[in-house]
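A.B. asks: Sequence and predicted structure, then a few things I'm wondering about:
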Amino acid sequence: MTTTLITGGNRGIGYEVARRLLHAGQTVWIGSRDSSSGQRAADRLGARFVPLDVTDDASVQHAASILQDEVGHLDILINNAGILGDVSAPEYMTPTQLQSVYETNVFGLVRVTHALLPLLRKGTTPSVINVTSGMGSFGLTQDPDRIESQYTLAAYGSSKSAVSMLTTQYAKTIPEVRFNAVDPGQTATDFTGNVGQTVEEGAEAAVRVATLGLATPTGTLTDRQGPIPW
């Protein structure tokens, strides 16, 4: 049975991805820095819960130890945890504002991936799915026909550009693990102020990649409709 860990899986898109993957027969672990919320979400879904704050080395290492002791391997890691951060115009952005966003969206992703690679290498057709955003796509943010071009989110957008680039770098250098980036699109959750498509639609890209099995590619960037520009 496929064992999957979803960071930030206690609500929003992460929660819906967990629900769908459980329905597909996977064993799903929900990682959340809020233990109460994470445990409640896991209990509602019939998932497993592991305390996991992606910004804290000790928390990430502890989560890895739990998975090692309980399962001994990991088949799929979905790096879903992320924050919007400060939405100041670029001219007013400070390094501190950028740093807080990068700590979760970029450094957290690297911290978790690094810690769990040994377990992934023990998995069956191991796969890492990084949740990025069209706001990190150079192509989409410059296309006047796309909603991404209507927003200016310097901290969040640049952090997601980094996520996409990290995905390609991992894919090129770790061939035994499949690395792909997915864009949920603007989805109506607390994260967006409940603006956008349904959470079911927002979960589709991650669910699709997480259920491809042996057909899982590597080094791709897709949304629910298919490939999108880097």
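C.D. replies: Perfect, I can see it now.
A.B. asks: Only C-alpha atoms from now on, for both contacts and neighbour counts.
C.D. replies: Will do.
A.B. asks: Strands of the protein, start to end?
C.D. replies: 3-7, 27-32, 48-51, 76-79, 127-131, 178-182, 220-223, 226-227 (DSSP state E).
A.B. asks: The second one to strand 3-7, inter-axis angle?
C.D. replies: Here strand 27-32 runs at an angle of 20 degrees relative to strand 3-7 (axes from the mean of the first three to the mean of the last three C-alpha atoms, to 10 degrees).
A.B. asks: How about residues contacting strand 27-32?
C.D. replies: 1-10, 18, 21-22, 38, 42, 47-53 (C-alpha atoms under 8 Å, 6 or more residues apart in numbering).
A.B. asks: Second structure follows, compare the two:
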Amino acid sequence: MAREKWIVGMTGASGVIYGVRLCEELLARGETVHLIITDAGWRVLHDELDWSASPRRRDTLKEHFKDLPGELIYHPIQDIGASVASGTFLTKGMVVIPCSMGTLSGIARGSSDNLLERAADVMMKEGRKLILVPRETPLHAIHLENMLTLARMGIRIIPAMPGFYQKPSSLDEVVDFMVGKVLDSMEIEHDLYIRWGEGNGKQNKENSDRQN
């Protein structure tokens, strides 16, 4: 079977672990990931995950994802001539995770100031799947208006708001819940979390006890 092609963008918002986990899940399934990371995104990778943000960035990515069967293709943020900048390059869609408010604003305005914004613009003009995972709080009116503009165009907005009804016992489980919600919107099957009503009965019993 041919590998599916997905574009993943990571920006300077906190929560870059969400983007890393999504890449891991896609590559573990043998998919092709075209990865774009903003300069601020590399700064967050360094600050939150201790990844090297030196000029040898490809080596950092290659080392982290080396044991996964999929194909990772990294595109520098200023490479506006990259394959993913063209609508003739076919992909299943794009996820920006995490998505900063600056990047979200650029996408909403169609500015295409860098490769990530251009790739997102291509998804919109070609009618392909585009999913944004904003991670910011609190939100002011401009943030909300930009999200509303995109939502009205059919762009899926999935704020990084993990659920806790599954009683996560680790940070990994919290991250997996959010990544699972993204995979749901990508229409990719997964087992990163137990769906409501599909557990061993404990979840439903506790819910019934609360209602009674």
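C.D. replies: Yep, it's here. Just so we're clear, the structure is a prediction, and the values are computed from it rather than from any experiment.
A.B. asks: returning to that earlier point: among the strands of structure 1, which comes closest to S65 of structure 1?
C.D. replies: With respect to S65 of structure 1, and counting by C-alpha to C-alpha, the nearest of these is strand 48-51 at 10.3 Å.
A.B. asks: For the strands of structure 1, give me CSV that also has mean neighbour count.
C.D. replies: Shown next, in CSV, are the strands of structure 1 (neighbours: other C-alpha atoms under 10 Å):
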stretch, mean neighbour count
strand 3-7, 24
strand 27-32, 24
strand 48-51, 21
strand 76-79, 27
strand 127-131, 26
strand 178-182, 27
strand 220-223, 23
strand 226-227, 12
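A.B. asks: could the ones you listed go into a markdown table alongside distance to Y156 of structure 1?
C.D. replies: As requested, the strands of structure 1 are exported to a markdown table (distance: least, C-alpha to C-alpha, whole Å):
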| stretch | distance to Y156 of structure 1 |
| --- | --- |
| strand 3-7 | 18 |
| strand 27-32 | 20 |
| strand 48-51 | 25 |
| strand 76-79 | 15 |
| strand 127-131 | 13 |
| strand 178-182 | 16 |
| strand 220-223 | 18 |
| strand 226-227 | 21 |
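A.B. asks: Between those, which one is closest to T152 of structure 1.
C.D. replies: strand 127-131 (19.4 Å).
A.B. asks: chain center to that closest one, what's the gap?
C.D. replies: 6 Å (C-alpha atoms, centre = their mean, to the nearest Å).
A.B. asks: so that strand matches what in structure 2?
C.D. replies: Aligned using TM-score structural alignment, strand 127-131 of structure 1 spans residues 129-133 in structure 2.
A.B. asks: Name the single longest helix found in structure 1.
C.D. replies: Counting by DSSP state H, the longest helix found in structure 1 is helix 154-173.
A.B. asks: That helix versus strand 178-182: what angle between them?
C.D. replies: Using the same axes, to 10 degrees: helix 154-173 of structure 1 against strand 178-182 is 160 degrees.
A.B. asks: can you pull the contacts of the residue nearest the centre of structure 2?
C.D. replies: Centroid-nearest residue in structure 2: I97, 2.9 Å away (criterion: C-alpha atoms, centre = their mean). By C-alpha under 8 Å, 6+ apart, the residues touching I97 of structure 2 are 8-11, 16, 18-19, 132-134.
A.B. asks: and if you look at L49 of structure 2?
C.D. replies: I17.
A.B. asks: can you rerun that using 10 Å?
C.D. replies: Shown in contact with L49 of structure 2 (C-alpha atoms under 10 Å, 6 or more residues apart in numbering): 15-17, 20, 43.
A.B. asks: so which pair among those residues is furthest apart in space?
C.D. replies: So, the contacts of L49 of structure 2 by C-alpha to C-alpha: farthest apart are V20 and R43, at 14.1 Å.
A.B. asks: Please name whichever of the strands of structure 1 is nearest to L153 of structure 1.
C.D. replies: strand 127-131 (16.8 Å).
A.B. asks: how big is the offset of the closest one relative to structure 2?
C.D. replies: Compared with structure 2 after the fit, strand 127-131 of structure 1 shows a mean deviation of 1.0 Å (mean C-alpha distance after the TM-score superposition for structure 1).
A.B. asks: Pull up the gap between L27 of structure 2 and N204 of structure 2, please.
C.D. replies: 34 Å (C-alpha to C-alpha, to the nearest Å).
A.B. asks: Could you check which of the two has the larger neighbour count?
C.D. replies: Taking other C-alpha atoms under 10 Å, L27 of structure 2 and N204 do not tie; L27 has more neighbours (20 against 14).
A.B. asks: distance of that one from E145 of structure 2?
C.D. replies: Applying C-alpha to C-alpha, the value for L27 of structure 2 to E145 of structure 2 is 34 Å.
A.B. asks: follow-up on the earlier one: can you add distance to D59 of structure 2 and neighbour count and give the contacts of L49 of structure 2 back as TSV?
C.D. replies: TSV is the format used below for the contacts of L49 of structure 2 (distance: C-alpha to C-alpha, whole Å; neighbours: other C-alpha atoms under 10 Å):
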residue	distance to D59 of structure 2	neighbour count
G15	22	24
V16	18	23
I17	18	20
V20	15	20
R43	16	19
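A.B. asks: Just tell me what V28 of structure 1 corresponds to in structure 2.
C.D. replies: That one, V28 of structure 1, aligns with V33 by TM-score structural alignment.
A.B. asks: now that match: how far from T103 of structure 2?
C.D. replies: Taken as C-alpha to C-alpha, the span from V33 of structure 2 to T103 of structure 2 is 20 Å.
A.B. asks: swap in E25 of structure 2?
C.D. replies: 24 Å.
A.B. asks: Pick out whichever of these two has more residues nearby.
C.D. replies: T103 (26 against 20).
A.B. asks: Contacts for stretch 65-74 of structure 1 next, please.
C.D. replies: Taking C-alpha under 10 Å, 6+ apart as the rule, stretch 65-74 of structure 1 contacts 2-5, 29, 50-51, 59-64, 115-127.
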